[in-house]
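J.: Take this sequence and fold it.
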Amino acid sequence: MVERKEFIQNSLELNLFFGRIMKEHMTFIQASLPVKNSNYILEADEFKRSFEGLLMETVNIANGTISKEVIASKELATPFTLDAERILEDLTGVCINRDLTLAELKLISDPDYEFTPYIENYVFNLNNRYINLLQELIDFKERLLVQFMDCNIFMFIYPNMLDHLIKEGKYYLKSLSALQEKRIPMEDILEKEVFWNDIMGEHAQYIRGLLDPTEKQLFKTADSFVHLFEKLLKETKEADEEDFCKVTNKNLEATKDIKEFKTSGTEGIIQCKIKSIINPLLADHTLREANRYIRILKKALNNC
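T.: Below you'll find the model as predicted:
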């Protein structure tokens, strides 16, 4: 049974992280659809604005409630996020609410914060609004994927990447629904590591595939991460409790390494030093996901 403080804190941290991830998915979809599909572009924009509205509300109530570890991890925003948003907006014309990022960068953790029944009830209702919006969002992504796979529309992203966006949405929905029932999701830490290893490996695949062919060294590095996380995914799936500490340590070291790769890549893309068709916000987006995974792994290793 999740206690009040844990429920409020976990809910707000989950929504701050994944709510931003979801609204950025819509940004990427908007930027990848041809003008001919203006109906889908407008639908994606409506979802993006809805998530931005919920996120601003979440930021306002989350100030003081979230843990110092989440703030320190830079999973909510990195030093690159504002620049990445500005550049993508300038290059594509897709509107992004940068005030939201500014507000997130000012979030603090207050050890004396009072987790009242009123806040608990407010967060419960907020979670329900996220769940309703998320269910509609997943349906939208799945409709797009069907149209894409049937060759009825064209998008400047891989079909597998669109499936990746669906996968993340469903994981978020599962996690948030479990919190609403005041329980921790049934999965154990190794199951979480299976999910995130799969995500990290797919990130490496997309980076590899979106680099200019002349970026041979970066291609080789990305390819090495593809194979590394394929191996770690297999090992983690086969691991049992006795293997936990060893496997989790290996996952942590690999994720630290890909974080450094993503950090230098994000900086290089923002500074226009890397030839690719990777948009800067996508690069920063994948970096934040690595930051979150590292925090999860470090917390898990406290039990070793």
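J.: use CA for all of it now, contacts and neighbours both
T.: Noted.
J.: Mind telling me what element the closest residue in space to V59 that isn't next to it in sequence is part of?
T.: Leaving aside its sequence neighbours, V59 sits nearest to E104 (Cα to Cα, 6 or more residues apart in numbering; 6.5 Å). Assigning secondary structure by DSSP states H and E places E104 in helix 98-105.
J.: which outside residues touch that helix?
T.: Contacts of helix 98-105 with the rest of the structure, by Cα atoms under 8 Å, 6 or more residues apart in numbering, involve 52, 55-56, 59, 76-77, 81-82, 85-86.
J.: same question, stretch 143-158
T.: Contacts for stretch 143-158 (Cα under 8 Å, 6+ apart): 29, 32-34, 37, 159, 162-163.
J.: Would you mind giving the secondary structure of P213?
T.: Per DSSP: H, G, I helix; E, B strand; the rest coil, the local secondary structure of P213 is coil.
J.: Report the separation between it and K220.
T.: 11 Å (Cα to Cα, to the nearest Å).
J.: what does N39 give?
T.: Relative to K220, and taking Cα to Cα, N39 is found at 39 Å.
J.: What of Q271?
T.: 21 Å.
J.: ditto for I87
T.: For I87, the distance to K220 equals 27 Å [Cα to Cα].
J.: So between these two, which is more surrounded?
T.: I87 (15 against 12; other Cα atoms under 10 Å).
J.: was I right about that one contacting P280?
T.: Yes - using Cα atoms under 8 Å as the test, I87 is close enough to P280 to be in contact (7.2 Å).
J.: where do the contact lists of the two overlap?
T.: By Cα under 8 Å, 6+ apart, I87 and P280 have these common neighbours: I270.
J.: Please work out how many residues are found near E3.
T.: Look at E3: counted by other Cα under 10 Å, it has 9 neighbours.
J.: Let's compare: structure for the following, please.
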Amino acid sequence: MQTWKGLIFALYFLNYWYLNKPPCSYPFTKVRLLGGNYMADVFVSRSLEEIRFWSRIMKEHSFFLRLGFRSEDTQLINEANHFYRTFEAIEQKAHSFPEETDPAVICTFNQEVHTAASHIWVFKRKVLGLILTCRLPGQTNFPLLVDHVSREARYFRNRLEELNQGKLEPLQDAIIDENVFFLRIMADHAKFIGHLLDPSERKLVEQARDFSHDFDQLLYQARDMDSMRPQSQTAPLLNQFLDQNRVSVASLKDFKKTARDLIEQCKIKSIIHPLLADHVFREAERFLEIIEMFERSLTGVSGGVNPAFHH
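T.: Predicted structure coming up:
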């Protein structure tokens, strides 16, 4: 069992060492905790876990954007197809690596994926610009949805940078930053669901709007916590912050699961693609896992990778 202090020391050592070294030059073999190369294992497993999750998300974004383009938008369709194939290949490659892969190999892979994430971010922002300047009349991608998926691409890109650079954000900062990001994502999801359900599905539309309002309020509270830093970063306040968000995210996750199942069974009227319904469910599931990981860290209970390393 690795100690919390040992992990913190190793992470700070990597962060300090990296300041004077180029990317992908980690001294993994020099960081040994209790006789084991623990940090190398953490780096490899965390990198692969991030890429496996987010490459699938990026792949699906490409598919959703393509669905919203007009038939005459052949260049945009071709670009979306290119990104779909790119991230499909990345996803497959990430699953092919065993956990004991050399960290230097994973570091190089992270850089390759970082490039792809940067490129799809540029593509998404280009599409958003075309929509907002009314150059794609009749296309069906909401501007907020395109902004939403570009924020996720930027988040993914930043995760890869932080992994390769060995950055360690203090736990208290990571808690607020991750929640600010994901609470907005959840609020967006509720808005999209409410607009893509058929208006005749009055009860579900009302539920989606209620979730949208609830998560807007949680986001405002998170931004207040952010602006009150560092005084707001006491253990009691952060624990209450996480507990409140966990309850709401769990409720939204259940709503998304119900909606997904009903859509797959053709029991409700909507224009929501079944894959989109599953997509937003998986993102809620991930946010919930992150919250629970932070809660374990605040209470000093070992529960896997240090969330600060995640962020």
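J.: Quick check: TM-score for this pair?
T.: Once superposed, chain against chain, the TM-score is 0.80 (TM-score structural alignment, normalised by the length of the first structure); 251 aligned residues with a Cα RMSD of 1.3 Å.
J.: Drop anything exposed from the contacts of stretch 143-158 of the first structure.
T.: Buried members of these, counted by 16 or more other Cα atoms under 10 Å: 29, 33, 159, 162.
J.: Now which residue in the second structure aligns to the third one?
T.: Which is P159 of the first structure. Alignment note (TM-score structural alignment): P159 of the first structure maps to P143 of the second structure.
J.: What number of residues are in the vicinity of the closest residue to its match other than its chain neighbours?
T.: Of all residues not flanking P143 of the second structure in the chain, L128 sits nearest, at 6.1 Å (Cα to Cα, 6+ apart). For L128 of the second structure, the count of nearby residues is 21 (other Cα under 10 Å).
J.: host element of the aligned residue in the first structure for L128 of the second structure?
T.: Matched to the first structure by TM-score structural alignment, L128 of the second structure sits across from L145. Using DSSP H and E, the element containing L145 of the first structure is helix 117-149.
J.: The following helix or strand past that helix vs the second structure, average offset?
T.: Next along the chain after helix 117-149 of the first structure, taking DSSP H and E as the criterion, comes helix 159-180. Its match in the second structure and helix 159-180 of the first structure itself, once the structures are fitted together, sit a mean 0.7 Å apart by mean Cα distance after the TM-score superposition for the first structure.
J.: which other residues reach helix 159-180 of the first structure?
T.: Residues outside helix 159-180 of the first structure that contact it (Cα under 8 Å, 6+ apart): 2, 7, 10-11, 14, 18, 22, 25, 124, 127-128, 131, 134-135, 138, 141-142, 145, 148-149, 184-185, 199, 202, 206.
J.: which among those end up buried?
T.: Applying 16+ other Cα under 10 Å to the contacts of helix 159-180 of the first structure flags 7, 10-11, 14, 18, 22, 25, 124, 127, 131, 134, 138, 141-142, 145, 148, 184, 199, 202, 206 as buried.
J.: Give me the buried positions along stretch 189-208 of the first structure.
T.: 190, 192-208.
J.: Same check on stretch 156-172 of the second structure?
T.: 156-169, 171-172.
J.: Please apply the same query to stretch 150-160 of the first structure.
T.: In stretch 150-160 of the first structure, counting by 16+ other Cα under 10 Å, buried: 154-155, 159.
J.: now that stretch, how far from the centre of its chain.
T.: 21 Å (Cα atoms, centre = their mean, to the nearest Å).
J.: and it, how far apart are its ends?
T.: 14 Å.
J.: Which residue in the second structure aligns with E13 of the first structure?
T.: So E13 of the first structure corresponds to E49, using TM-score structural alignment.
J.: now swap in I274 of the first structure and tell me
T.: Checking TM-score structural alignment: I274 of the first structure goes with I268.
J.: how much space between the closest residue to that match other than its chain neighbours and K191 of the second structure?
T.: Nearest residue to I268 of the second structure, sequence neighbours excluded (Cα to Cα, 6+ apart): L262, at 6.0 Å. As judged by Cα to Cα, L262 of the second structure and K191 of the second structure stand 18 Å apart.
J.: P98 of the second structure too?
T.: From P98 of the second structure to K191 of the second structure the distance is 39 Å (Cα to Cα).
J.: and if you look at K257 of the second structure?
T.: 16 Å.
J.: which SS state does the residue nearest to I268 of the second structure fall under?
T.: Quick answer, by three-state DSSP: L262 of the second structure is helix.
J.: Not counting its neighbours along the chain, what's nearest the residue mapped onto L168 of the second structure from the first structure?
T.: Mapped onto the first structure by TM-score structural alignment, L168 of the second structure lines up with I184. Leaving aside its sequence neighbours, I184 of the first structure sits nearest to A178 (Cα to Cα, 6+ apart; 6.1 Å).
J.: count of neighbours near V247 of the first structure?
T.: If you count neighbours by other Cα under 10 Å, V247 of the first structure ends up with 18.
J.: same thing with E79 of the second structure?
T.: The burial count for E79 of the second structure: 15, using other Cα under 10 Å.
J.: Report the secondary structure element holding it.
T.: Take DSSP H and E as the rule and E79 of the second structure turns out to sit in helix 74-96.
J.: how far off helix 103-132 does that helix point, in degrees?
T.: Angle of helix 74-96 of the second structure versus helix 103-132, following axes from the mean of the first three to the mean of the last three Cα atoms, to 10 degrees, is 160 degrees.
J.: Helix 74-96 of the second structure maps to which residues in the first structure?
T.: Counting by TM-score structural alignment, helix 74-96 of the second structure corresponds to residues 38-60.
J.: now L218 of the second structure: how far from D173 of the second structure?
T.: Taking Cα to Cα, one finds L218 of the second structure at 17 Å from D173 of the second structure.
J.: And E289 of the second structure, by the same measure?
T.: Taken as Cα to Cα, the span from E289 of the second structure to D173 of the second structure is 18 Å.
J.: N164 of the second structure now?
T.: 19 Å.
J.: and if you look at K257 of the second structure?
T.: Distance, K257 of the second structure to D173 of the second structure, using Cα to Cα: 31 Å.
J.: P274 of the second structure too?
T.: Taken as Cα to Cα, the span from P274 of the second structure to D173 of the second structure is 36 Å.
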